[in-house]
Every structure is written in C-alpha cells, then in structure tokens.
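**Q** one predicted model, sequence on top.
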Amino acid sequence: MEGLFDSEFEFEEEIIEGVRLKLKPRDAGQVDSQVHLTLWPAAIELCRQCLVYVDEEKRVLELGAGTGLVGIYVAKNKGCKMVITDGNEESVELIKENAKINSVNIIAEKFLWGGPAIESDIILGSDIIYSRSMVLPLLSTIKATLAPSAICLLANHTIRFNSLESLFYETCNQLGLIVKSLSSITDPLIKVFYLTHI
C-alpha cells in the first residue's frame, strides 16, 4: 500500500522565508473536498500579522490549519507553544509531516469546532470563513477558547468572505466578541480581524 502522500501527486515548495511545505496540487473538479489541503492566500497575510501580534511566551492555537503554514511559520519565527488543529485527519497528518520538514516542535491534532476548549493566549485562523454554516460554530469556539486577555486573529479573502460579512459581525455581537479590522500587509483583497472579549 502506498503512503498517504504518494510522490507522484505531491510537491514540496518554500512558501515564505524558510518555511517549506509539502502540498498536494489542487484538482479543479474537487475543490470542495480538498479545501483542507489547499494553501489559501490569507495564510501568507496571517503569517505577516503574527510577526506583529504573537509573542514567544504565548500559547497559540491555529484553527482549520489545512497545510499548517501559519502555525509552522509562527513556531519557527516565535518559538511559542503552538497547537495546530484541523477537523480533517488527512490535514493533521500533513501538518505533522510539514512540521518535521521544518524542524519545528508543535502539537498537531484533530479538532472539531464546538469541542472542548483548548487553553490559548492567541487563536489564529486563515480563510476558514467560507460557508454560512461555519460562522456560528467557529465564533462559538473562539468565544469559549478566548481567555479574558487573549486575542484572535482571522484573515479571509474577500472573494469567500464578503457574502458572509454581515452574518460574521452580527454573530460576533451576539456572542460578546469585539471585532477590530486591521490593515492588510500583503493584499488589499484580504480582510484581517482582531477579536477580543467585551
């Protein structure tokens, strides 16, 4: 039996300053089923934002990590305690492999939104708001996980986010989350949000 990532279908590439990832090419006919294995543009933006907002002594949680780029980048550049999660087992295995490639010490685990809170000082998520059905479970998870002094950074490309923007703000308001918009560093089409408790 061949391995999970058969070399005929995978490639390794340097994505951002010294972080190499094993990726699977996107099959145009299966985008929905491969969303967790795709590197989305907001991940690069979130990496840049983390250089500003993440301190090395913090406990950091990444939600819906897919390939693990953001968490691996943060672990490599900040040396903080990093827990990288995704709801898909195939992604979790890919994250572990990518962490080895980059020689970073992280915890990678399967985590479904709405599950028991993972204690964190900073929560990260890139391009994880792309369906109406995900907004409440995601924001409820963030609310349950955010300690009083914790923050959450979310980055989303407008092509997937604009139709959900009002629902996002309404749900944040209902849950008692304060949302502040940050200026994008890499791409004006990417929206970046800084969330805290009221």
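**A** All right, it came through fine.

**Q** alpha carbons only for contacts and neighbour counts from here, please
**A** Noted.

**Q** tell me, which strand in the protein spans the most residues?
**A** What stands out as the longest strand in the chain, according to DSSP state E, is strand 146-157.

**Q** which outside residues touch that one?
**A** Strand 146-157 is contacted by residues 41-43, 45-46, 119-129, 142, 189-197 when judged by CA atoms under 8 Å, 6 or more residues apart in numbering.

**Q** does residue 39 sit in a helix, a strand or a coil?
**A** coil (DSSP: H, G, I helix; E, B strand; the rest coil).

**Q** actually residue 103, not the one I typed
**A** coil.

**Q** and it, how many residues sit next to it?
**A** For residue 103, the neighbour count with other CA atoms under 10 Å is 13.

**Q** in addition, the following structure is provided for comparison:
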Amino acid sequence: MTLTPTTSVAQFAIGDEATARIAVDRLNESFDDGAAAVTAFEGAYGRWAISLHFADPPDQAMVRELVALAAGDDAAAAVAFETVAPQDWVKSSLDALAPVRAGRFVVHGQHDRDRVQPNQLGIEIEAALAFGTGHHGTTRGCLLLLDEVLHAYLPRRILDLGAGTGVLAIAAAKALRCRVLASDIDPQAVAVCRENARLNGVGNLVESVCAIGFGAPAFAARAPFDLVLANILANPLRQLAGPMAQHLAPSAMVVLSGLLPPQAQGVIAAYRARGLVLVRHQIVEGWSSLLLQRR
C-alpha cells in the first residue's frame, strides 16, 4: 500500500446531483494540470458534498474564486479547508466505485476483475492523477455509441482524440483487435494511456502520441480514419470540425462527447457544415454524446 503525503482538502455542500455534477466538471477543468482531485458524494437530505484534494496547501482565496465560478457565491463562502493525515485515499475512492457497464464494455478497477463476465470486454483503469477512471457520463455515452457502431460497422483506422486514460482507445482495440491511434495534449496523459493499454493487453495495438489538434505526423500517416472518438469539450470540438473532416474516410463515423445538452446543436452545426450528419444524440447523466457520419 502506498500512502499519500499529508494533503489539504477544501470541502463544501451543494443542493442537488445535477448541479453537483456540473460543478465537479467545471472544477476539474479549472485544475486540469492535476493540481487537485475533485470528488462528490451524496450526503444527507439530498445535498452533495464536494471535496477538492491538494498535494500542497492551496491559495484559499483562489479556490474560493473558482468555487464561486463553478457553484455560486454561497458555495464559495461555505468552503471549509482542512489538513488530512497520510492515507491511501485514491484506493479508498476507487474501492467504493462500482464497475461501469456500457453495452459489452465494463470499465473497472483491479479489485473488480472477477466481476467481468465472459461475454463482456473488461477495461481495467486505475487512478492516475486526474485523468478519469471511466466513471463519467461522457465516457459511458461514448462507450455505448462505440458498441452500437461496432454492431454494424468494422472500422480499421481508428483515432481516439483527447484520449486521457485511454479508455476509448483500449475499448476499440479490444473489440476489433486492430491498431488505434490515441492522442492527448498532456504528456502525462499520454504516458498513462500507454501504461493502461499495456495493462489491458493491447499495448501493441494502441499508439499513444502527444499532439495538439491534427498537426502531428502520426495523423497524416494513419489517416484517413474510419472512426474517430473525441471526448473533449464543446469549444475544442467545434474548432476541430474542419481539421477532423480533412482526415476522415468516406462514410466515416465520429463519436463526440464532453458537451452539455444546450451545447449540442452548435457542435452538430459545425460538423454538418463539413459534410457530417447526425445519426444519434443521446444524453447520459446530463451529458450529450453524438454519433455522426460523413456522407
């Protein structure tokens, strides 16, 4: 067992699950360099407790400002700070998480290996800084759409854009037993993706590269893509519509997520202008996931 050093924690409560989920995602975006780990748990009377864990004592005024932007002034005023003694809190958090099932795919930790059935494809992901363990509506939405696509379509050139821990790339590689290109703008995420692919037995199939947009040589070498999986955010997805379309094969399928339902139409319009039509729009846990096809 590896214990964390002494950590600092900022905590506050918020009114309902939907608001808590939005606040957590906004805070994760604010600390996307791994400076904080954000968790949320349901408490008494339907309220949700949100905690931010810091390796080093944070700037409390800055934290309150970010909480105010994410959850409002009342939540910011109620933030309480404390110091936590060394403990393996990452493992404790994961032990409390049930496996995530999405079609044939099951995202799980090491402690749940034996819960994966023979007719399922297990994707084992352990905690690695703040890149996600698959317990999020956007990841589940993408996996559900990927499972749907693979029932009727067998892509051979696959890209996971903004791969993070590599959940989607690993899922595609396991299901198809073919090569998948996974990219992320964060070098640490690239390393985590590479290690997770090895852990899941597809290290020889998933190529993980550090790249912004579509500028890296690996994209030109592997394009045109039959399937692109991009679980990012609404604004980057809109900006990437043009470059992505240039790297797609005819009839290519594209799975997009990381956007709230009100943002979906703007993203759909950006891709429609590049010749992609909407096949399915699904909402999972308050987050939109889109399946589009090039026509």
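**A** Great, that's in hand. The structure presented is a predicted model; accordingly, all values stated were derived computationally and were not measured.

**Q** among the contacts of strand 146-157 of the first structure, which ones are in helices?
**A** 42, 43, 45, 46, 142 (DSSP state H).

**Q** quick one: map the second one onto the second structure.
**A** In this case it means residue 43 of the first structure. The alignment partner of residue 43 of the first structure in the second structure, by TM-score structural alignment, is residue 139.

**Q** ok, that match - contacts?
**A** Residues in contact with residue 139 of the second structure (CA under 8 Å, 6+ apart) are 167, 168, 231, 257.

**Q** which one of those sits closest to residue 186 of the second structure?
**A** Set against residue 186 of the second structure, the nearest of those by CA to CA is residue 231 (14.5 Å).

**Q** that closest one contacts residue 137, doesn't it?
**A** No. Judged on CA atoms under 8 Å, residue 231 of the second structure makes no contact with residue 137 at a distance of 10.6 Å.

**Q** more crowded one of the two?
**A** residue 231 (23 against 20).

**Q** what about the closest residue to that one other than its chain neighbours, neighbour count?
**A** Closest residue in space to residue 231 of the second structure, ignoring its immediate chain neighbours: residue 257 at 4.5 Å, by CA to CA, 6 or more residues apart in numbering. If you count neighbours by other CA under 10 Å, residue 257 of the second structure ends up with 28.

**Q** what does residue 257 of the second structure correspond to in the first structure?
**A** Counting by TM-score structural alignment, residue 257 of the second structure lines up with residue 155 in the first structure.

**Q** who's in contact with residue 242 of the second structure?
**A** Contacts of residue 242 of the second structure (CA under 8 Å, 6+ apart): 271, 274.

**Q** switch to 7 Å and redo it
**A** The contact partners of residue 242 of the second structure, by CA atoms under 7 Å, 6 or more residues apart in numbering, come to residue 274.

**Q** from residue 272 of the second structure, how far out is it?
**A** Look at residue 242 of the second structure and residue 272 of the second structure: by CA to CA, to the nearest Å, they are 10 Å apart.

**Q** what does residue 265 of the second structure give?
**A** 10 Å.

**Q** between those two, who's got more neighbours?
**A** Taking neighbours as other CA under 10 Å, residue 265 of the second structure and residue 272 compare with residue 272 leading, 17 against 10.

**Q** can you tell me the closest non-neighbouring residue to that one?
**A** Using CA to CA, 6+ apart and skipping residues adjacent in sequence, the residue nearest residue 272 of the second structure is residue 278, 7.8 Å away.

**Q** for the one you found, the count of nearby residues, please.
**A** Neighbours of residue 278 of the second structure using other CA under 10 Å come to 15.

**Q** for residue 93 of the second structure, same thing?
**A** The burial count for residue 93 of the second structure: 11, using other CA under 10 Å.

**Q** secondary structure element holding it?
**A** Per DSSP states H and E: residue 93 of the second structure is located in helix 89-95.

**Q** now swap in residue 18 of the second structure and tell me
**A** Going by DSSP H and E, residue 18 of the second structure is in helix 17-30.

**Q** give me the most central residue, the first structure.
**A** For the first structure, the residue nearest the mean C-alpha position is residue 125 (3.2 Å; CA atoms, centre = their mean).
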